[in-house]
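Participant: Quick one, fold the following:
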Amino acid sequence: MNRGPERAYLVAVEATKTDTVWSVEDSLNELEALARTAGAEVVGTMRQRLSHPDPATYLGKGRVQELSDAEMQLNCDLIIFDDELSPTQQHNLEKLLNARVVDRTALILDIFAQHARTREGILQVELAQLEYRLPRLSGQDLAFTRQAGGSRGATGGVGGAIGVRGPGETKLEIDRRRIRSRISELKENIEDVRKQRAIYRRQRSEQAIPVVAVVGYTNAGKSTLFNTLTEAGVLVENKLFATLDPVTRHIVLPNHQEILMTDTVGFIQKLPTKLIAAFRATLEEVVEADMLLEVVDVNHENAIEQSETVNEILEDLDALAKPRVTALNKMDLVDDPEDIDTSLYPNAVPVSALQNRGLDRLLHKVADVLADTMERVDVIIPYRKGDLVELFHRRGQIVHEEHQVDGVHIVGRLPHSLRGYYLSYAES
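Facilitator: Okay, here's the model as predicted:
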């Protein structure tokens, strides 16, 4: 009998020795949004101010007892901690509490398990979950199995308990050797995906079509903007991580230059390192892009912190220095647009993806920034080489074009890979 959503209690440590830009209040609010996205009902929260989380139980012992009392009074199904717990912390807490113990990493992995749709996404989520659970198997594999009735498994569907969806309920019944064997198999399969993506990117590179990767904090409106610009039909929901799999579409900029635009997975603070590693093949779309289009929910109270988190992840990916345009999205919800300091963001353009406002200006800015990445060319192309004139229009940016007696005089910019086609026609 279905008794409704699982009842979750949220717990966080406000560490005094930390360099995070997020307050514990903001972090807990986001954790609550994650819990709701996973399907839970949040019935309470607890926080404790410490120099750092207790290495044995995350909270101090007195607070753990308070947590146990609250758990019984509120009839909680699970306790969700706002940081990744060590195996020791999780084991100790499970002995002291009756409800299941889930940390932020397991919660995010659970959401990914619910939303993975393609074979690639399912493989990547399964790898991250198994690597997360392997050091935590001791003494809890049977508990996972008992509580996993109706779970979705690794192939899709809905149901089961938060934190144990995905490959868990069947995989946790087998021994460590077989789990490690499965991890190796998954890594090989994902490596095949990475190689296939590399071939695809090489083909795109040979065609000299610039690639713009859309990045941003989860739920900033990336998919809405992507759909509006490309008519891609990507799923749009008011949930965190509504889409996981990258989608690439061909579009034409206002100056008639062709580009490929790729929507990528949203970022989030404390994004599990195992998830970043598992999604390496997907995130390489960001690393290999010619430029980035960052989407910022400018109406969000933590817009600056979210953008800083995006910067931190881009730095981890060695992609921070890439040329970037920032779409300051959801301007339709801002009371006074003059209050928005656009200087905080690189090449910022205020837009409303939902209301299709400011998008033409955004695309012009993308074209301008892309132009700075290309080489200036001054050529006279003979009329018999009309295909090169057409290629220049499609792949490059034309500043000046004039039909002369001996050919078409073009001044503009081209991707470096196409420069060789025009060298013999360069103006001396």
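
Participant: contacts, neighbours, all on C-alpha from now
Facilitator: Will do.

Participant: And the lengthiest helix in the chain, what's buried?
Facilitator: Ranked by number of residues, the top helix in the chain under DSSP state H is helix 176-206. In terms of neighbour count (16 or more other Cα atoms under 10 Å), helix 176-206 has its buried residues at 179, 182, 183, 186, 187, 190, 193, 194, 197, 198, 201.

Participant: How about the residue positioned nearest the centre of the chain: what's its closest non-neighbour residue?
Facilitator: Closest residue to the average C-alpha location of the chain: residue 266 at 2.4 Å, with Cα atoms, centre = their mean. Closest residue to residue 266 apart from its sequence neighbours, by Cα to Cα, 6 or more residues apart in numbering: residue 218 at 4.1 Å.

Participant: now the other sequence, so there's something to compare against:
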Amino acid sequence: MFEVREKPQMVERALLVRLYFDPREAEESEALLEELGELVSTLGIGIVEKILVRSREMHKKFLCGTGKAAEIAELAKAHECDCLVFDNQLAPSQQREWERAADMTVLDREEVILDIFAKRAQTKEARLQVELARMQYALPRLARMWGHLDREGGSGGGMGGGAARGMGEKQIEVDRRMANVRIDRARRELEEVRKQRATQRKEREKMETPHAAIVGYTNAGKSTLLNKLSGADVMAKDMLFATLDTTTRKIELPDGQPLLITDTVGFVRNLPHRLVEAFKATLEEAVLADFLIHVLDATSPEIERFHETTLKVLGELGAVDKTTITVLNKIDLVTDPDRLGALRQLYPEALQISAFNGLGMEALLQRCSEVLADRVRRHRYRIPQSRADLLGMLHRDAKVLSTDYEENDILVTAVVPAAIAGRLEPFAV
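Facilitator: So this is what the prediction gives:
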């Protein structure tokens, strides 16, 4: 039966490689190679060495020339590695050529990210999305995953491993067929999950509760921020892609207005397009939110590139033009005055916060209130006691600040969303 190999369970020592072709890309390539090291370490694979290799031109077989390829393969063997990990995206044929040349497992950046996602997915939706992305990645690579794929079998099905084959049908054809069946099934199940999310979203919209989505580069502190604002217990660790599943919590703003806040999966440079596609069901929370809270790691030397990456992914999702509150997280760890000044110059409108110790939370909540200021008004109503339905609506859909009784009337002061203010207007004091 077709199956994706669990390579992280098979390898222990890895040589990390990034190939680049333009001398102007050297600095960025070095940063990407360091990030690849963090990704690989997240899988628990030991890193023997990281090498940056410049090639004058891109070659079809190995990306680089055969001479450089031989040098890289020999270096990996000299270090007794059992895995080569490339920060570049390798075509299936290139992956096969590297495995033949080095005689060891070869991964690229996309496969590393997919394996991390597979280990971290918790909910049914996230698992389905990861399974779909892994299947789509593995389908053109089936030929390197098996050593028996060129065998042919008759129609008896005895050699089919549980799957009947037609006359002259090769095992690889059976496996491809089974992979396509699993891809179709995952897509159908994911569509059902998306329908359920749409139903839940409609229920939220009926309540007219405003919604914010926390977005940003992976490991910027999004889950920690949600935990601090809401008292939630979302897993927040110093690791890449600690959160794959969306979590929504309800909080109360300083003006008494309720707000739903959703934590989303982090972005990363060179995020495989198929992952963006697969996680659209999760990431569409950012598209449909009333506004975004963009979290930046103030301690990162590459904060500008991380900012650009997040905007690029939001652009792919159609959410780049949304009202956005930018926050510089971990600001308590920035002690260099020059660095602080540079950050203020780069992001003059950004709030400086620390999600870990709570610094700047009041200012952030106040900014959220300001963004939604046109959606709420504070009103005072005189409601007859016979109109318990109106009182119930206020308690359900608004924020009741005070209640007093005067003869047969109830005097209510409340923060009221614009959606229900019209129905209450005849009773306004």
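
Participant: circling back: for the longest helix of structure 1, name the packing helices and strands.
Facilitator: helix 119-133, helix 280-287 (3 or more Cα pairs under 8 Å, 6 or more residues apart in numbering; DSSP states H and E).

Participant: quick one: contacts of the shortest one?
Facilitator: For helix 280-287 of structure 1, contacts defined as Cα atoms under 8 Å, 6 or more residues apart in numbering pick out 190-191, 193-194, 197, 213, 215, 245-246, 262, 264-265, 276, 292, 317-319.

Participant: Following element in sequence after it, please.
Facilitator: Using DSSP states H and E, the helix or strand that follows helix 280-287 of structure 1 in sequence is strand 291-297.

Participant: Next, please give the residue ranges for the strands of structure 1.
Facilitator: 7-15, 41-50, 78-81, 100-103, 211-216, 247-252, 258-263, 291-297, 324-329, 348-350, 375-381, 397-404, 407-414 (DSSP state E).

Participant: possible to save those strands as JSON lines with distance to residue 110 of structure 1 and mean neighbour count?
Facilitator: JSON lines is the format used below for those (distance: least, Cα to Cα, whole Å; neighbours: other Cα atoms under 10 Å):
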{"stretch": "strand 7-15", "distance to residue 110 of structure 1": "14", "mean neighbour count": "22"}
{"stretch": "strand 41-50", "distance to residue 110 of structure 1": "15", "mean neighbour count": "17"}
{"stretch": "strand 78-81", "distance to residue 110 of structure 1": "12", "mean neighbour count": "26"}
{"stretch": "strand 100-103", "distance to residue 110 of structure 1": "10", "mean neighbour count": "21"}
{"stretch": "strand 211-216", "distance to residue 110 of structure 1": "21", "mean neighbour count": "26"}
{"stretch": "strand 247-252", "distance to residue 110 of structure 1": "22", "mean neighbour count": "16"}
{"stretch": "strand 258-263", "distance to residue 110 of structure 1": "22", "mean neighbour count": "22"}
{"stretch": "strand 291-297", "distance to residue 110 of structure 1": "24", "mean neighbour count": "26"}
{"stretch": "strand 324-329", "distance to residue 110 of structure 1": "28", "mean neighbour count": "27"}
{"stretch": "strand 348-350", "distance to residue 110 of structure 1": "34", "mean neighbour count": "21"}
{"stretch": "strand 375-381", "distance to residue 110 of structure 1": "46", "mean neighbour count": "20"}
{"stretch": "strand 397-404", "distance to residue 110 of structure 1": "45", "mean neighbour count": "15"}
{"stretch": "strand 407-414", "distance to residue 110 of structure 1": "45", "mean neighbour count": "20"}
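
Participant: So which of these is nearest residue 68 of structure 1?
Facilitator: strand 78-81 (9.8 Å; Cα to Cα).

Participant: what's the spacing between that closest one and its chain's center?
Facilitator: Centre-to-centre, strand 78-81 of structure 1 and its host chain are 24 Å apart (Cα atoms, centre = their mean, to the nearest Å).
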